[in-house]
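Peer 1: Can you look at this prediction? I've put the sequence above it.
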Amino acid sequence: MGAEVTSAAFSREQRINFRQKVVLDLDVFERMLEDARFDFTRPQMGLEIELSLVDDGLDAALINEEVLSDLHDANFTSEVGRYNIEINVPPRPMAGDQAVRLERWLSQSLRNAGDTAREHGARVVATGIIPTLQAEVFDGEWLSLGVRYTALNDAVLNERGEGMQLDIEGPTGEQVVQYFETIGPLSGCTSVQLHQQVTPQDFPTYWNAASVISGIQIAMGANSPYLFGKRLWAETRVPLFSQMVDTRSEELKHQGVRPRAYFGRHWITSIFDLFEENVNCFPALLPEASDEDPVKTLHEGHTPDLSELKLHNGTVWRWNRPIYDNANGMPHLRVENRVLPAGPSAVDMVANACFYYGLLEKLTSSGRPIWTKMSFADGEQNFFDACRDGIATTVTWPGLGRVAATDLVADHLLAQAEEGLAALGLRRQVREHYLSLIEGRCAAKQNGASWQVATTEAYEAAGYDRNGALKEMFGHYVEHQEENRPVHTWPVPSVEPVSGDGSTPR
């Protein structure tokens, strides 16, 4: 949820000062794009993975501070909800056998965190939304400690002028319509964020390509079909997050004001397009100004932090977000791809990363750019169709028209991703292994979301009520995840009928 702030309340003068500083930062950033040397050595993959803590009953465990204090691992931090933690994966090249090393590192880190959580009667789980999550959690002390979390909650509510209305309907007609006095349900959304460092010249090429790929990523990787006991979208995390950070009134929505969780409006020609849109179109949520004079810093030959521009950018939640940063005095730019949910297993998350980085490399390095052959509206529609329908979705693709996502991936995109990974230097056996997992999902037509639905329905058909079925399904989910089994191999269990009222027989 971005950088720390020192206050949860801001005066009118602070807002005016911040506005002036963020405009100044934007001017300096434009000059840097024209004149500065941005760091770029070789393609590297960087990941952030948001995780959940659940108790022995597989309900949210509000103990992240206790777990983190005993974990003693600087790669883990808190997140917005007290049942959330996040792991930051150190950047590494997508070459050699680094994907295998990443899976080993990630698996060991998750085991270590899980061992620590067990000492507190909890387990660590990677899933887009905890399927057993209930709205009552947000009636209590759900918000993590830290000023930035309180400030974010207050800022969203203040900007909106009222509480948050949630309204999501699933494909079978099940629906969640509920009003919240806080942004609490936002904390239910846990994602994998993939970072790609690029040059200023290449940024628009990579951002456009990432936007094209986003719908395909969701189709292959959806993992969030349930919320508050209801079956909703295959990737319910997307509409849930979008609605929980939507600061617009109904009037502003009808006027066409942009939402803060945002796919975009058009292909871009410069990273400056996105930062300029931030400044011109989105009011500041956390207007805390720094003491930096970016003009003086740049004039003296140093790299400005552009703290205001970065802080403001952190409160515009594009599904593919531009990142500016200053590392050891050297500026660099990244595309942050935020579309994927956490889970189902470590090997699945590494496979998702390999598929993304390979396809991104191929689409940005050969032939006519794909986004020049399709409309931005088609790319956006692909994304939201995949969020709703998951692995069963059809997409619009240049030269193919409407095509099943599984056929598109199996027949066309896996080969392109393999070529991209080869160009990046990933060993043949490694790239074939991880891409075979994506191929397996296409053949089985099974990802995390479809498995969750099929397993829950198997328990319901045997006489379990919805909550009991979700508990049983989630128990299997956690076991398969801890065994690090790829999701396309997860069996849908045969369930013996139950008698009585259909509640969980534990």
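Peer 2: In hand now; what should we look at? Numbers count the residues shown, from 1 in each chain.
Peer 1: Going by C-alpha atoms from here, please, whenever you check contacts or count neighbours.
Peer 2: OK.
Peer 1: how many neighbours does R42 have?
Peer 2: Neighbour count for R42, taken as other CA atoms under 10 Å: 12.
Peer 1: nope, N17 is what I meant
Peer 2: N17: 15 neighbours (other CA under 10 Å).
Peer 1: Return the residues in contact with it.
Peer 2: Listed by CA atoms under 8 Å, 6 or more residues apart in numbering, the contact set of N17 reads A289.
Peer 1: Name the helix or strand for it, please.
Peer 2: helix 12-35 (DSSP states H and E).
Peer 1: what do you get for A209?
Peer 2: Counting by DSSP H and E, A209 is found in helix 203-221.
Peer 1: quick one: buried residues of the helix holding N17?
Peer 2: 15, 18-19, 21-26, 28-30, 32-33 (16 or more other CA atoms under 10 Å).
Peer 1: next SSE after that helix?
Peer 2: Downstream of helix 12-35 (by DSSP H and E), the next one is strand 44-55.
Peer 1: counting contacts, what elements does that following strand pack onto?
Peer 2: Here strand 44-55 touches strand 84-93, strand 122-125, strand 191-198, going by 3 or more CA pairs under 8 Å, 6 or more residues apart in numbering; DSSP states H and E.
Peer 1: and among those strands, the most buried is which?
Peer 2: Highest mean neighbour count among the helices and strands packed on strand 44-55 (mean count of other CA atoms under 10 Å): strand 122-125, with a mean of 26.
Peer 1: which residues sit against it?
Peer 2: Here strand 122-125 has contacts from 51-56, 61, 110, 113-115, 117, 343, 478, 481, using CA under 8 Å, 6+ apart.
Peer 1: Mind jotting down where the strands sit in the stretch 51-200 of the chain?
Peer 2: Assigned by DSSP state E, counting those that start in this stretch, the stretch 51-200 of the chain shows strands spanning 76-78, 84-93, 122-125, 164-169, 175-180, 191-198.
Peer 1: Next one for the comparison:
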Amino acid sequence: MGDEVSAQEFSRADRTRHREKVRRCLDVFARMLREARFDTDDPMTGLEVELNLVDDRGDPALRNVEALDAIADPDFVTELGQFNIEINVPPARLREGGLAQFEDQLRRSLNDAEQKSSEVGAHMVMIGILPTLAEGHLSLDSITPNPRYKLLSEQIMSARGEDIAISIAGPERLATTADSIVPEAACTSTQFHVQTSPDQFAAYWNASQAIAAIQVALGANSPYLLGKELWRETRIPLFEQATDTRSEELKAQGVRPRVWFGERWITTVFDLFEENVRFFPALLPVTEDEDPIEVLEDGRTPQLQELRLHNGTIYRWNRPVYDTVDGVPHLRVENRCLGAGPTVVDLIANAAFYYGLVRSLAESERPLWSQMSFSAAEENFHAAAQHGIDTQVYWPGIGQVRVTELVLRRLLPLARQGLEAWGVPDAEGGRLLDVIEQRCLTGTNGAEWFARRMRDRSDLDRYDALRATLEDYRQRMHTNEPVHTWD
């Protein structure tokens, strides 16, 4: 969820001062880009995974504080809801066996954490939306007792001025309201980070945007919310609606949403940070003492804390990140399209597909985004969220095509080339991309498996069926056999 903030109230003067500071940070950021002050020599990749907690029945366990105390591992941290936690996997270089490191580290950490958290009645589940969530779990009482989360909810609700309306139509229809942003906690995600130079950032971001629909179609894993079968990746519309600060009137005026696909291909990373400052008022106008100009001119690296905090409250599906390590700044794309799971091997296969494909496309002589409108990429994205692995998308040079056919014929070979360019051993990359291939051949991802199992239990009470199916899911999750093999 980003940097910590303390509980406080903000005056008009606070907001004015913060806006001025954010713009000063933006000016310094532009100067740093011109002066090539970034770490670009040996790019790192990273991984974050948000998890759900359930009790022995499969219902949400509002025990993340107790679970984290039991786990006692600094890689595990809180998330918005008391039924969420997150693991931050140490970054790695793909040429140094990064994918294998991610898989091994994640498996060991999750197995250890599950053993310890189960002792306080909290079991971990990797799934996009916990299907056993009920209306009562999405109240303000479920928010994690951290000042940042409460403050963020208050600021979003204040900006909106009315309750949040959630309306999603799929095979069934859901219409409900919320008086806080807690429904956002239902959306647990996997985040892939790829470090890049300022010169290459636009290409990697544009490529990430272009393939976001493909990722979502193949990795969809949240078909149920509040007892209803909705979109195959219901996280997408839920997150867009649950964090929307706009009233109906502002929507009608064309004001941009804070959960945002974007509206254009970019030419530089500065485009994204500048849009964030120009289009969006601050939700958390916390101002630090650092003078970024003074720090820069002193030969040190500014933290640009206000710009980073503001950037963290604009939820692009591919987010630009400025960060520093040991006093050296770097840039990375944070790919946020996918939910977690179903298994570690499925998750790392998704990572291999993303890292390989994004590199091939970003370094192509004829960029994909020069052949495709941005609106087509956005339409593909929402179609994939709705229909999952059965989606048809628009693709340059082909037209409308089924996602599985596109992946098998065109994109998997590109992903293999990209992994080779990263220096990933053939055996390592091939094993993971074979998981993606089999998903396409069988037409089975997490969402499809779950929906089929639910149809087999159509004679049961809906929540009894959800609990039973989630228990099946959780048992298979622990085998680490990819989801396409489960049946």
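Peer 2: All right, it came through fine. Because the structure is predicted, anything quoted here is derived from the model rather than measured.
Peer 1: ok, the equivalent of V347 of the first structure over in the second structure to I85 of the second structure distance?
Peer 2: Aligned counterpart of V347 of the first structure in the second structure: V345 (TM-score structural alignment). Using CA to CA, to the nearest Å, we find V345 of the second structure at a distance of 20 Å from I85 of the second structure.
Peer 1: Would you double-check that V395 of the first structure falls in a strand?
Peer 2: Yes. Using DSSP: H, G, I helix; E, B strand; the rest coil, the secondary structure at V395 of the first structure is a strand.
Peer 1: Quick check, it in contact with T406.
Peer 2: No. Contact between V395 of the first structure and T406 fails when scored by CA atoms under 8 Å: they sit 9.8 Å apart.
Peer 1: Compare the two and say which one has the larger neighbour count.
Peer 2: Each of V395 of the first structure and T406 has its neighbours counted (other CA under 10 Å); T406 has more, 26 against 23.
Peer 1: and the nearest residue to the more buried one once chain neighbours are set aside, what element?
Peer 2: In this structure, T406 of the first structure finds its nearest non-sequential neighbour in C442, 4.8 Å apart by CA to CA, 6 or more residues apart in numbering. Remark: C442 of the first structure resides in helix 428-444, with elements defined by DSSP H and E.
Peer 1: how about the helices of the stretch 201-350 of the second structure, start to end?
Peer 2: 235-242, 248-252, 269-279, 292-297, 305-311, 344-362 (DSSP state H, counting those that start in this stretch).
Peer 1: Report the central residue of the second structure.
Peer 2: R336 (2.5 Å; CA atoms, centre = their mean).
Peer 1: can you tell me which residue in the second structure aligns to E159 of the first structure?
Peer 2: E159 of the first structure maps onto A159 in the second structure, by TM-score structural alignment.
Peer 1: Next, count neighbours for H254 of the first structure.
Peer 2: Neighbour tally, H254 of the first structure, other CA under 10 Å: 9.
Peer 1: which position in the second structure aligns with it?
Peer 2: Aligned partner of H254 of the first structure by TM-score structural alignment: A252.
Peer 1: ok so, going back, got the angle between the helix holding N17 of the first structure and helix 271-281?
Peer 2: Following axes from the mean of the first three to the mean of the last three CA atoms, to 10 degrees, one obtains 160 degrees for the angle between helix 12-35 of the first structure and helix 271-281.
Peer 1: Centre of the chain to helix 12-35 of the first structure, how far?
Peer 2: On the basis of CA atoms, centre = their mean, to the nearest Å, helix 12-35 of the first structure sits 28 Å off its chain's mean C-alpha point.
Peer 1: what does stretch 446-459 of the first structure give?
Peer 2: Using CA atoms, centre = their mean, the offset of stretch 446-459 of the first structure from its chain centre is 21 Å.
Peer 1: Where in the second structure does that stretch fall?
Peer 2: Residue span in the second structure matched to stretch 446-459 of the first structure, by TM-score structural alignment: 444-457.
Peer 1: Please identify the buried residues of the matching stretch?
Peer 2: Counting neighbours by 16+ other CA under 10 Å, stretch 444-457 of the second structure gives T444, N445, G446, A447, E448, W449, F450, A451, R453, M454, R457 as buried.
Peer 1: Then stretch 419-437 of the second structure?
Peer 2: Buried-residue list, stretch 419-437 of the second structure, by 16+ other CA under 10 Å: L419, E420, W422, G423, V424, G429, G430, L432, L433, V435, I436, E437.
Peer 1: Quickly name whichever of the residues you listed is closest to Q371 of the second structure.
Peer 2: When those are compared for distance to Q371 of the second structure (CA to CA), L419 wins out at 23.6 Å.
Peer 1: for that closest one, what are its contacts?
Peer 2: Here L419 of the second structure is in contact with A352, Y355, G356, L357, R359, G429 (CA under 8 Å, 6+ apart).
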